[in-house]
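Peer 1: I'll drop the sequence and a predicted model, then ask my questions.
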Amino acid sequence: MNKTIDINCDLGEGGEFDADLMPLISSCNIACGGHFGDDESVVQAVRLAKLHQVHVGAHPSYPDTENFGRHSLELPAEDLKRHLHRQIDRVEKACKAENLPLHHIKPHGALYNDMRKQQTIADLILEVVTEREKELFLFTPPFINFTSELPKTISLWIEGFADRAYQNDLSLVSRKEKGAVLHDPLLISESVLSMIHNQQVLTLSGEKIKQTFDTICVHSDTPNALKILRLLRSKLVESGIKIGSKNEG
């Protein structure tokens, strides 16, 4: 049976290799002002995605450019929702100008991690996505629960990370710890193949945890990101795995 996996990358974050990375992926998550980015960078990223027929997603975060969105912030719920909608609006406006649909939303950094740690943050993010009033995919880590029922317009894609180490509960190892970010393209490719073929993740402690994924991320700011994606794409094709969205067959 042929397998299909979506490969995504966080782009529009000021990296110098976006134009090289975009043809290697099937979905992109565009920084939209919370941790990085402005109208110009978003438009450039959306146009690049259109050129390579890559699904466009918004990558909103806590409003914290100083710390690249990697610190949790305590904000009133309505204020945070307003910030997130403003960021997503920026990507959606650029998509409309290019006659592209907004495909998904993927929270960034601390906001993404807080979805697992804080029920209120998970519920708030779902509220924001639901309030967009359209069909969207929401990228989440494993084991996310929401207080309310998932609307029919929203589909969850469980995301795995090619270039990050995992704890036994499938939370990411803190970037402050040694071994949190993976660099070896061959080892990363072998790990991703296991994630797809065997539905399992090898954790930092050596445990093998069962988990299926809908999309796999390579961060654009990971050292060797371009080499990682080139080799990963080659290994996936060699293994008979199609790169793209599952809902597209």
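Peer 2: Structure's in. What do you need? Residues are numbered from 1 along each chain as shown.
Peer 1: going forward, measure contacts and count neighbours with C-alpha atoms only.
Peer 2: OK.
Peer 1: quick one, strands of the protein?
Peer 2: Ranges of strands in the chain, per DSSP state E, are 3-11, 27-31, 55-59, 102-105, 136-140, 154-161, 200-202, 208-210, 215-217, 241-243.
Peer 1: and of those, who's closest to residue 66?
Peer 2: Closest approach to residue 66 among the strands of the chain (CA to CA): strand 27-31, 14.2 Å.
Peer 1: Pull the distance from the closest one to the chain's centre.
Peer 2: Taking CA atoms, centre = their mean, to the nearest Å, one finds strand 27-31 lying 7 Å from the centre of the chain it belongs to.
Peer 1: With distance to residue 191 and mean neighbour count as extra columns, can I get the strands of the chain in a markdown table?
Peer 2: Below are the strands of the chain laid out as a markdown table (distance: least, CA to CA, whole Å; neighbours: other CA atoms under 10 Å):
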| stretch | distance to residue 191 | mean neighbour count |
| --- | --- | --- |
| strand 3-11 | 14 | 23 |
| strand 27-31 | 20 | 29 |
| strand 55-59 | 24 | 28 |
| strand 102-105 | 25 | 22 |
| strand 136-140 | 20 | 21 |
| strand 154-161 | 10 | 20 |
| strand 200-202 | 8 | 21 |
| strand 208-210 | 11 | 14 |
| strand 215-217 | 11 | 22 |
| strand 241-243 | 14 | 18 |
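Peer 1: Make JSON lines out of those and add distance to residue 70.
Peer 2: Shown next, in JSON lines, are these (distance: least, CA to CA, whole Å):
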{"stretch": "strand 3-11", "distance to residue 70": "14"}
{"stretch": "strand 27-31", "distance to residue 70": "13"}
{"stretch": "strand 55-59", "distance to residue 70": "13"}
{"stretch": "strand 102-105", "distance to residue 70": "17"}
{"stretch": "strand 136-140", "distance to residue 70": "16"}
{"stretch": "strand 154-161", "distance to residue 70": "16"}
{"stretch": "strand 200-202", "distance to residue 70": "24"}
{"stretch": "strand 208-210", "distance to residue 70": "26"}
{"stretch": "strand 215-217", "distance to residue 70": "17"}
{"stretch": "strand 241-243", "distance to residue 70": "29"}
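Peer 1: Which of the ones you listed sits closest to residue 43?
Peer 2: Put simply, out of those the one that sits nearest residue 43 is strand 27-31, at 9.6 Å, with distance taken as CA to CA.
Peer 1: Looking at the strands of the chain, spot the one closest to residue 83.
Peer 2: strand 55-59 (12.2 Å).
Peer 1: what's next to the closest one, contact-wise?
Peer 2: Contacts made with strand 55-59 from outside it, assessed by CA atoms under 8 Å, 6 or more residues apart in numbering, are listed as 10, 26-32, 46, 49, 87-88, 91-92, 95, 101-108.
Peer 1: Please compare the first structure with the one that follows:
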Amino acid sequence: MSTSVPSAASIDFNCDLGEGVGDDAALMPHISSASIACGWHAGDAQTMRRTVALCIAHGVAIGAHPSLADREHFGRRALPTTPDEAYALTLYQVGALSAFVHAAGARLHHVKPHGALYTMAARDAALADAIARAVRDVDPRLLLYGLAGSALCAAGERLGLRVAQEAFAERRYERDGNLVARSEPDAVIHDVDLAAQQVASMLRARCVTARSGEQVPLRADTICLHGDRPDAPQFAAALRGAIEGAGFRIAPPGAHA
């Protein structure tokens, strides 16, 4: 039986935060969950602590955003990584953020890998299984966020985790449902109206238009906006309007029992 978070009249709107760029505070009123950098691609101990406090103040669900160790390239460079290494780095980073969350009197809500680790785990079943095992071993009540239809979501379901299938507001898609590589010039949507249209299509029609023009079926439990873009607050406001205009209430998925 699938343990995915069921789609309903509500949708999660998440943002990657604590990365030392942009205005995290300006994003908070628009989102329902945040994935916080754990120091390996961005952020540090003080930033983690401040971002956790910011989430608590705004009622935003808190997630860990573990990455490959690659601050120079913001965690977006694919590096050779074994399943054992993926397990250990996930356990290490989630444990670090979880300590800050616990000290603040809150609970960790989810884990979402960052950047290259995320895209590698979307395709590589062994890496996906290692990451999912690490999440389960930290706390089996945690949600695992992964690219909709990916190996990471499948691995989480096999291990009995609750899974949130993730779609991206301002990234373009290939016909196989994967994201267009950031090395491609059309990988990112820079026009806020186009991003809002993509989100509305994802929610109303349950599909996304690939860059090849095909309609790709897509399930979305959570919509992501990257918080490191300089216009993220303006994008967030427009996307929240598009989500609510499509008839959805914004709320984090699968709150802890």
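Peer 2: Looks like it came in fine. Because the structure is a prediction, the values reported are computed rather than measured.
Peer 1: TM-score for these two?
Peer 2: TM-score of the superposed chains, computed with TM-score structural alignment, normalised by the length of the first structure, equals 0.93; 247 aligned residues with a CA RMSD of 1.9 Å.
Peer 1: what's stretch 207-221 of the second structure aligned against in the first structure?
Peer 2: The alignment of stretch 207-221 of the second structure onto the first structure (TM-score structural alignment) covers residues 200-214.
Peer 1: Could you measure from the spatially most central residue of the second structure over to residue 152 of the second structure?
Peer 2: The centre of the second structure sits closest to residue 112, judged by CA atoms, centre = their mean, with a distance of 5.0 Å. When CA to CA, to the nearest Å is the yardstick, residue 112 of the second structure and residue 152 of the second structure sit 10 Å from each other.
Peer 1: Return every residue with contacts to both of these two.
Peer 2: Common neighbours of residue 112 of the second structure and residue 152, using CA under 8 Å, 6+ apart, are residue 146.
Peer 1: ok, the residue lying closest to residue 41 of the first structure once chain neighbours are set aside - contacts?
Peer 2: Taking CA to CA, 6 or more residues apart in numbering, and ignoring the residues beside it in sequence, residue 41 of the first structure has residue 12 as its nearest neighbour in space, at 6.0 Å. Contacts here follow CA under 8 Å, 6+ apart; on that basis residue 12 of the first structure touches 18, 30, 31, 32, 36, 37, 41, 42, 44, 45.
Peer 1: residue contacts, the second one?
Peer 2: If a contact means CA under 8 Å, 6+ apart, then residue 30 of the first structure has 10, 11, 12, 13, 42, 45, 46, 56, 57, 58, 59, 91 as its contacts.
Peer 1: what does it align to in the second structure?
Peer 2: Superposed on the second structure with TM-score structural alignment, residue 30 of the first structure falls opposite residue 36.
Peer 1: now the helices for the stretch 51-200 of the second structure?
Peer 2: In order along the chain, the stretch 51-200 of the second structure carries the following helices (DSSP state H, counting those that start in this stretch): 83-103, 115-123, 125-138, 151-158, 192-204.
Peer 1: so how far does the longest one sit from its counterpart in the first structure?
Peer 2: Spelled out, that is helix 83-103 of the second structure. Compared with the first structure after fitting, helix 83-103 of the second structure has a mean deviation of 1.8 Å; criterion: mean CA distance after the TM-score superposition for the first structure.
Peer 1: what's that helix in contact with?
Peer 2: For helix 83-103 of the second structure, the external contacting residues (CA under 8 Å, 6+ apart) are 36, 38-40, 48-49, 52, 62, 64-68, 107-108, 111, 126-127, 129-131, 133-135, 138.
Peer 1: ok, now with 6 Å
Peer 2: Judged by CA atoms under 6 Å, 6 or more residues apart in numbering, the contacts made with helix 83-103 of the second structure from elsewhere in the structure are 38, 49, 64, 66, 107, 127, 130, 131, 134.
Peer 1: What about the closest residue to the second one other than its chain neighbours, how many residues nearby?
Peer 2: Distances taken as CA to CA, 6+ apart place residue 100 nearest to residue 49 of the second structure, at 6.0 Å, with adjacent residues excluded. For residue 100 of the second structure, the neighbour count with other CA atoms under 10 Å is 21.
Peer 1: counterpart of residue 100 of the second structure in the first structure?
Peer 2: Under the alignment (TM-score structural alignment), residue 100 of the second structure pairs with residue 94 in the first structure.
Peer 1: Next one: residue 192 of the first structure from residue 3 of the first structure, what distance?
Peer 2: When CA to CA is applied, the distance between residue 192 of the first structure and residue 3 of the first structure equals 13 Å.
Peer 1: ugh, wrong one, I meant residue 30 of the first structure
Peer 2: 26 Å.
Peer 1: Kindly report the same for residue 240 of the first structure.
Peer 2: The spacing between residue 240 of the first structure and residue 3 of the first structure, counted by CA to CA, is 7 Å.
Peer 1: next one: residue 24 of the first structure
Peer 2: As it turns out, when the distance is counted by CA to CA, residue 24 of the first structure lies 17 Å from residue 3 of the first structure.
Peer 1: One more: residue 136 of the first structure?
Peer 2: Note on residue 136 of the first structure: its distance to residue 3 of the first structure, by CA to CA, is 23 Å.
Peer 1: before we move on, what about residue 86 of the first structure?
Peer 2: Separation of residue 86 of the first structure from residue 3 of the first structure (CA to CA) stands at 36 Å.
Peer 1: ok, now residue 130 of the first structure?
Peer 2: The spacing between residue 130 of the first structure and residue 3 of the first structure, counted by CA to CA, is 30 Å.
Peer 1: To what extent is the alignment partner in the first structure of residue 172 of the second structure buried, counted in neighbours?
Peer 2: For residue 172 of the second structure, the aligned position in the first structure is residue 165, judged by TM-score structural alignment. Applying other CA under 10 Å, we find 23 residues neighbouring residue 165 of the first structure.
Peer 1: Can you give me the distance of residue 70 of the second structure to residue 207 of the second structure?
Peer 2: The separation that residue 70 of the second structure has from residue 207 of the second structure, given CA to CA, amounts to 33 Å.
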